[in-house]
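K.L.:
For reference, the sequence and a predicted model appear below.
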Amino acid sequence: MDRGSIAAKKGEGGSADSPAPADGFEVLLITGMSGAGRSHAADCVEDMGWYVVDNLPPKLLVPLVDMMTNAGDGRGVHRLAAVIDVRSREYFDDLNEVLSHLDDLGVRTRILFLDASDDVLVTRYEKVRRPHPLQHGNRLIDGIEEERALLANLKERADKVIDTSSLSIHQLSTKLYEAMVGSGPKTVSVHIFSFGFKYGTPTDADFVADVRFLPNPFWVPSLRELTGWDKPVADYVLSSDGAKAFLDAYEKALLIAIEGYAREDKHFVTIAVGCTGGQHRSVAMSEALASRLRSHGLDVTVSAREQRRRR
């Protein structure tokens, strides 16, 4: 079953007198069959910026939503994802009541249901050598069948059902990104940071660019005490011979790589741009490269390792 993209807005219920949640607040329930990939789905959703809680008794969802929508402390949490399933035992029976209550409050609540065939679930449980939460000392298939019966109504109510029977974890990630964010390079978050080679080459970068081939503003007295964030330095660096040609070529190469990363379920890319001291050339080139990548709709952040400040 697929009732359309989970990113599509669900109808907002609730009476006219119901207190409205904070603007833009969303609740996503991640549920489904044990062994179908809920934990991996929760990790993916957390990577997308959601606040995720696992194995939450359903009744605790209401006070948690209330706390987040009425905190008023500027923490900015506006997307809550809760993994709720039969592990909560008898508390799971409260879920329908809780969902109805959230609907009455006008909270946007969506349900993501992970499913898989009985044969696949049996195989997965045999590999991890753990009992099914509803097995109760009986056969594994007994627990699976009981769980499937308990979840039948919830599956029917789900906004998005993903059958993971034939999916690898990377393929599941791709389906989740497609359902909640979209597809293609725009699902990749890029971080660019400048650094100075004399302080050591970074070990946490996917790409390292060396811009020491450009003239160094350090040797220009009027620019020495400035940084690449200052316009005179940026103008000096970006107008230097080779700067534009390098950015043109590097931008093109990175876009090819980022498109490939999106296909391969890599959604975070770190790019390091280095010069001698990490003050002038690398800073200016990092900002210019970030601007170019943003023009393609990419989410790009920038920092300067040696200056300990964030843009």
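P.N.:
Yep, that arrived.
K.L.:
Could you use CA atoms for every contact and neighbour count after this?
P.N.:
Noted.
K.L.:
what comes up buried for the helix or strand that contains D66?
P.N.:
Using DSSP states H and E, D66 sits within helix 61-70. Using 16 or more other CA atoms under 10 Å as the test for burial, helix 61-70 gives L61, V65, M68, T69.
K.L.:
same check, this time on stretch 38-56
P.N.:
Neighbour counts over stretch 38-56 (16+ other CA under 10 Å) mark R38, S39, A41, A42, C44, V45, E46, W50, Y51, V52, V53, L56 as buried.
K.L.:
that older thread, just the buried residues of helix 61-70 now: which is nearest L154?
P.N.:
L61 (16.3 Å; CA to CA).
K.L.:
For the closest one, give me its contacts.
P.N.:
Remark: with contacts taken as CA atoms under 8 Å, 6 or more residues apart in numbering, L61 is in contact with A82, V98.
K.L.:
Check S117 too.
P.N.:
Contacts of S117 by CA under 8 Å, 6+ apart are D163, S165.
K.L.:
repeat that with 7 Å
P.N.:
By CA atoms under 7 Å, 6 or more residues apart in numbering, the contact set of S117 is S165.
K.L.:
Let me see the ranges of the helices in this protein.
P.N.:
Secondary structure of the chain by DSSP state H: the helices cover 38-47, 61-70, 95-105, 118-128, 140-157, 169-180, 231-238, 243-263, 281-294.
K.L.:
Any chance of those in CSV with distance to A304 as columns?
P.N.:
Listed next are the helices of the chain as CSV, based on distance: least, CA to CA, whole Å:
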stretch, distance to A304
helix 38-47, 23
helix 61-70, 33
helix 95-105, 44
helix 118-128, 44
helix 140-157, 47
helix 169-180, 30
helix 231-238, 15
helix 243-263, 18
helix 281-294, 7
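K.L.:
Run the chain-centre distance for stretch 160-179.
P.N.:
Offset of stretch 160-179 from its chain centre (CA atoms, centre = their mean, to the nearest Å): 15 Å.
K.L.:
same deal with stretch 175-189?
P.N.:
For stretch 175-189, the distance to the chain centre is 9 Å (CA atoms, centre = their mean).
K.L.:
before we go on, here's another structure to hold up against the first:
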Amino acid sequence: MQFVVVTGISGSGKSTAIDVLEDIGYYCIDNMPPELMVKFADICVQSEGNFDKVAFVADVRGGALFFKLKDAITDMRNMGIKVKVIFLDCSDEVIMRRYKETRRRHPLYEIANGNIRDAIETERRLLESVRDEVDYYIDTSSTSTAEFKSKMYDIFLSAGQSAMRIEVRSFGFKYGVMNDADLTFDVRCLPNPFYIPELKSKTGLDPAVSGYVMSFKEAQTLLEKLTDLIDYLIPLYEKEGKAQLVIAFGCTGGKHRSVTFAEAVAKHLTDSGKTIRLAHRDIEKR
């Protein structure tokens, strides 16, 4: 079991950190009291693998309960759970600017009588109790969101593992476009198996149909160019911190050409080491 505790200065990027962890498969809980962390950890142990990756955000919003965080971390480690603590920090000036831009109230606003600088200083003193438990320290003062996400991926992803979820889909234009697709490719420019009597009732999953579609030089060239383009784009999307990429192929009815190309591109990406999800939206429609 892998547990991550995200803590640090308010306004330093804990929400972004938890979003990243959620994208890579962690079950995430924001602002959970430390004592409940231990109880939840016990539930996870008893569930036998249903919760093998969990992330908590714990900070001064928890009030007096927050000061039991150190004990909670020790208790979970004594249970045999691998607990990593990530501490996010930021300069006072940047935090003050972020709160001004977002118009959010600092958790210690009332305690500091509305003085944001005093609130930050008070929070720093309160957080000293957990600094010796920290496994990873990240200062986000001069870090862009994309750079911060990249650091999180470097820490929590295995070598070669991608944080981005890739979906490859086929569809038929006659039933409407895929509005959630990031990349949509129209393959209606290729010969249509629909007009071949023995292929009309089959789909691109049938070797006879896919063989017919790919028998044309134009189809082979198009597939080569599209895979080159997709291979080029994926690292760029990953660099910008994109969590999901939907690649859609459309033909008239969504049964022949689009299915053939979706299958071919999905195989190409899988062979390249990518984890993808493949779906054919309109393949069962008449």
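P.N.:
Everything's here; your move. The shown structure was predicted, so the numbers you read here are calculated from the model rather than taken from an experiment.
K.L.:
one step back: give me whichever of the helices of the first structure is most buried.
P.N.:
Among the helices of the first structure, ranked by average contacts under mean count of other CA atoms under 10 Å, first place goes to helix 281-294 (a mean of 23).
K.L.:
Find me the equivalent region of that helix in the second structure.
P.N.:
Aligned by TM-score structural alignment, helix 281-294 of the first structure falls on residues 257-270 of the second structure.
K.L.:
State the distance from the aligned residue in the second structure for L140 of the first structure to L65 of the second structure.
P.N.:
Mapped onto the second structure by TM-score structural alignment, L140 of the first structure lines up with I116. Distance of I116 of the second structure to L65 of the second structure, given as CA to CA, to the nearest Å: 22 Å.
K.L.:
Stretch 206-220 of the first structure maps to which residues in the second structure?
P.N.:
Under TM-score structural alignment, the match for stretch 206-220 of the first structure is residues 182-196.
K.L.:
For the matching stretch, buried residues please.
P.N.:
Under 16+ other CA under 10 Å, the buried positions of stretch 182-196 of the second structure are T184, F185, D186, V187, R188, P191, N192, P193, F194.
K.L.:
mean deviation of stretch 218-229 of the second structure from the first structure?
P.N.:
With mean CA distance after the TM-score superposition for the first structure, stretch 218-229 of the second structure departs from the first structure by a mean of 1.3 Å once superposed.
K.L.:
For that stretch, give me every contacting residue.
P.N.:
Residues beyond stretch 218-229 of the second structure that count as contacts (CA under 7 Å, 6+ apart) turn out to be L190, V213, M214, V265.
K.L.:
just to revisit the earlier point, can I get the buried residues of stretch 182-196 of the second structure in TSV with distance to T143 of the second structure?
P.N.:
Output for these, formatted as TSV (distance: CA to CA, whole Å):
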residue	distance to T143 of the second structure
T184	33
F185	35
D186	39
V187	41
R188	44
P191	50
N192	51
P193	52
F194	53
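K.L.:
per the alignment, R108 of the first structure corresponds to what in the second structure?
P.N.:
By TM-score structural alignment, R108 of the first structure lines up with K82.
K.L.:
What of A179 of the first structure?
P.N.:
By TM-score structural alignment, A179 of the first structure lines up with I155 in the second structure.
K.L.:
And I258 of the first structure, by the same measure?
P.N.:
So, by TM-score structural alignment, I258 of the first structure is matched to I234.
K.L.:
how much space between that match and I9 of the second structure?
P.N.:
Separation of I234 of the second structure from I9 of the second structure (CA to CA) stands at 33 Å.
K.L.:
Kindly report the same for T227 of the second structure.
P.N.:
Counting by CA to CA, the gap from T227 of the second structure to I9 of the second structure is 44 Å.
K.L.:
same question, K200 of the second structure
P.N.:
62 Å.
K.L.:
who has more neighbours, those two?
P.N.:
Shown here are K200 of the second structure and I9; by other CA atoms under 10 Å, I9 has more neighbours (23 against 14).
K.L.:
Aligned to that one, what sits in the first structure?
P.N.:
Here I9 of the second structure is matched to M33 in the first structure, going by TM-score structural alignment.
K.L.:
ok, now which ones touch that match?
P.N.:
Residues near M33 of the first structure by CA under 7 Å, 6+ apart: L114, D115, E147, R148.
K.L.:
same question, F207 of the first structure
P.N.:
F207 of the first structure makes contact with T270, I271, A272 under the criterion CA under 7 Å, 6+ apart.
K.L.:
so the last one makes contact with H191?
P.N.:
No: no contact is recorded between A272 of the first structure and H191 when judged using CA atoms under 7 Å, the distance being 8.5 Å.
K.L.:
more crowded one of these two?
P.N.:
Each of A272 of the first structure and H191 has its neighbours counted (other CA under 10 Å); A272 has more, 26 against 18.
K.L.:
Please tell me how far that one sits from Y261 of the first structure.
P.N.:
For A272 of the first structure relative to Y261 of the first structure (CA to CA), the value is 17 Å.
K.L.:
L112 of the first structure now?
P.N.:
25 Å.
K.L.:
and if you look at T69 of the first structure?
P.N.:
35 Å.
K.L.:
And for E126 of the first structure?
P.N.:
32 Å.
K.L.:
now swap in V302 of the first structure and tell me
P.N.:
20 Å.
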